[in-house]
Every structure is written in structure tokens, then in C-alpha cells.
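*Asks:* The amino acid sequence is not available; the structure is as follows:
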């Protein structure tokens, strides 16, 4: 078991990542998540902001910001997610995304979440980070492991603003599987499990979308119940 004060080299982190296989068993069951997903609200929100109009092709950033400003976003951690904010600002405002906010600020991914997009972020909750091996989150924040941290955070970011309905459409078009290329360079695998959307990382661990379609001026956020980890070798 990792100690909080030990410095974990990225090559050793690969061993710790193997423990993430337990997340699939620890994660909530798809049937439970299906009951919690705000599907009717999400579908209503999805219908408005990302329709492909000529204006979007000419000025994607401006059109995205204008649509987000009028979007009806779900609350995250009991806090309103304002469409006039950036992804970084809204994540910082959510009380259940504090660990993610710390990690983003310490990594190269922080700039992407603050600048003009569009991007899509799969945002793990504090509870998701708590299920990592003991001390792993602190080790990622150690200065010696910043390259590994940046890769892990970038693995949660996909270029383009992708709504949950669009993920479902990609899954259908792919015969039941959609590969979402991340900024880290490796894809996430998206599948349907009932009404839930599952994301499988490079290590075979699954996470599920809990709160979809949080629209911001530079993209969209989907809150997930697990940490997505790329191969770190």
C-alpha cells in the first residue's frame, strides 16, 4: 500500500494503475445509474445548443458560447453550473469536483479547460478519486510525477463539444462501440449499458456518466463516477 510521503515514479505508477481494476467492481451498477441519469432534461438541453448551423461552422467558439449562455444546466454538487463560465471555473465552483480542480491546476490540462474550445471533459468526482489506491491521488500531485498527472488529466479531455446524445449516436453508428480520441492521444471506449453510458479506459476499468451535458462557454462536461487512466508506460 502506498504511503502519502513516498514519491511514486511514473514507472511505479504503472503498477499502482493495475489496482484500478477494482473500480469496475466498486462503481455503481448500470441499472442504478440509469435511474439517476436525467435523460429527459439532457435530451431537451441537447436539442438546442449543438445543432450544426452555418454560424457554428463559421464561428464555432462564439456560437458555442452564445448557446451555453442560455442553456439550462443540471446542478453539480448542489451548485449551479453557469453557462457563462469556462469549464475550469465551473469545476472549481462544484464542491464535489475539488480534487479534479487541484489536479487540473497542477497539470498541463489546466490551460485547455480555461481557454476557448470547444472541448468535452469527463470529470471524475471526489468520490471517484477516493476509490483510487490509498495515497495515489497525492502521489500524482507530487512534483516528480507531473508528467504522469498531465497525461492522466488529458485522458479525460476530448476535442469538440460532444453531448450525451451524440455519444449515443456514435455508439449506434459504430455497431455498439464508439472510440473517443482524447487529448492524451489514446481513445476512450464508450458503450451503452441500458440507459447508462459506460466509458472503458486503457486498463479495462469502467466508469459511468452520472451528470451529463453541462454546457459552458468553451465546451461541455459530463460528470463521471470513476477516474480514467491511460497506459503510463
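*Replies:* That came through fine. Source: prediction; values computed, not measured.
*Asks:* Could you use CA atoms for every contact and neighbour count after this?
*Replies:* Fine.
*Asks:* Name the residues of stretch 11-24 that come out as buried.
*Replies:* Buried residues in stretch 11-24, defined by neighbour count with 16 or more other CA atoms under 10 Å: 13-14, 16-17, 20, 23-24.
*Asks:* Residue 207 versus the residue most central in space within the chain, what's the distance?
*Replies:* Here the mean C-alpha position of the chain is nearest to the C-alpha of residue 122 (CA atoms, centre = their mean), at a distance of 0.9 Å. Using CA to CA, to the nearest Å, residue 122 is found at 10 Å from residue 207.
*Asks:* take the one below as the second:
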């Protein structure tokens, strides 16, 4: 009994230590030893994103080995889209469009904010970011904040950076990135 209790305490302390390096997101601890999907489902600020990832059939992909950098829009970011947009893209006939929108938020690399800021500086203040979905984002610095502008001129700010995952990193953003229209 005593040994079992110590093991549980040690596991809990170990998990807390793994989360201590990560910021809280949506009221939930984010664990570096869990993958992107395992962490995202716990964030109260990302319920819309999780619903869309499930609708697009991307759960298995984003649970995979990676590495992935995900620019994760909050629920509030989705409310900035025209009324009915989220409902429209979740219709079965729009699955391809939804998949492209979501994969325009994903880069096939593990890019922490200091690396992104370095690339922006190396490129004279504007770094092109190619996404899995075929979008090219313009990454810039606004003071200490990384901004991403899509091909339509929509800008999103990184509000929480460097949320480490077992298969990459999440950067929370306040806007939705859309493919070129």
C-alpha cells in the first residue's frame, strides 16, 4: 500500500513537472509528454478547433509522430468569421475545404517562437511560412508578438507561444488562417 501510494505520488509529481514547463491553455495544463490532440481536447478555449479536427478526420494525423507546429485558433477566433462559416465547413460535402483550412494552420516542423523570430530577423522582418495545407503565411514581429498574415491579408497574433507537445508545438492564435480565395 505504502509503495503504491509513493508510486502514484511520484507519477503525479512527474506529470506536474512535465506541465510546469508549458503555459496553461484554456484553463488546462498542457503536458509535453502528450501529443497535440491529447492536450487540445482539454483546452476550454479550443473546443471549436477540436470539433473541426474531428470533422475533418485529422485526429489520427495530428496524433502521429510529427513533428508539427500548430497555430491553434481559439473559439473566439472562430467567432470572428462570418456567421454560419463553422457550420458550413462541417457539412460532409465541405470536408475537403475544412481539411485545407485546418492544414493551413500546420507546419511540418517543430518551430519554437525563438526560432520563428530568428527566421523573421534573418529575412529582414518578413519570413514566409509554408503550411501543410499549401498556404504561405507571412510571419512578422509586432514588438515581442509574432504575427501571421495569410494570403488574403487576414492577420492572427500568437497569444500563447511554445506549448510543447510530444509530437511538436502549439502556438495559440487569435485569428483563423484561410486559404487564398
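*Replies:* Sure, I can see it. All values derive from a computational prediction rather than experimental measurement.
*Asks:* Structure 2: which residue goes with the residue nearest to the centre of structure 1?
*Replies:* The criterion is TM-score structural alignment: under it, residue 122 of structure 1 has residue 71 as its aligned partner in structure 2.
*Asks:* which residues sit in contact with its match?
*Replies:* For residue 71 of structure 2, the contacting residues are 105-106, 158, 170-173, taking CA atoms under 8 Å, 6 or more residues apart in numbering as the criterion.
*Asks:* mind listing the helices for structure 2?
*Replies:* Using DSSP state H, the helices of structure 2 run over 2-20, 36-40, 47-56, 59-63, 75-79, 85-89, 95-103, 113-122.
*Asks:* Could you identify which of the ones you listed is most buried?
*Replies:* Using mean count of other CA atoms under 10 Å, the stretch among the helices of structure 2 with the largest mean neighbour count is helix 36-40, at a mean of 22.
*Asks:* what helices or strands is that helix leaning on?
*Replies:* Here helix 36-40 of structure 2 touches helix 59-63, strand 168-173, going by 3 or more CA pairs under 8 Å, 6 or more residues apart in numbering; DSSP states H and E.
*Asks:* what's the mean distance for it versus structure 1?
*Replies:* On superposition with structure 1, the mean distance recorded for helix 36-40 of structure 2 (mean CA distance after the TM-score superposition for structure 1) is 0.6 Å.
*Asks:* In structure 1, what range does that helix match?
*Replies:* Residues 87-91 of structure 1 are where helix 36-40 of structure 2 lands, counting by TM-score structural alignment.
*Asks:* In structure 1, which strand is the longest?
*Replies:* The strand of greatest length in structure 1, counted in residues with DSSP state E as the criterion, is given as strand 206-216.
*Asks:* That one aligns to what range in structure 2?
*Replies:* By TM-score structural alignment, strand 206-216 of structure 1 lines up with residues 155-165 in structure 2.
*Asks:* Now do the matching stretch: everything it contacts.
*Replies:* 22-23, 25, 30-36, 39, 71, 112-113, 145-149, 169-177.
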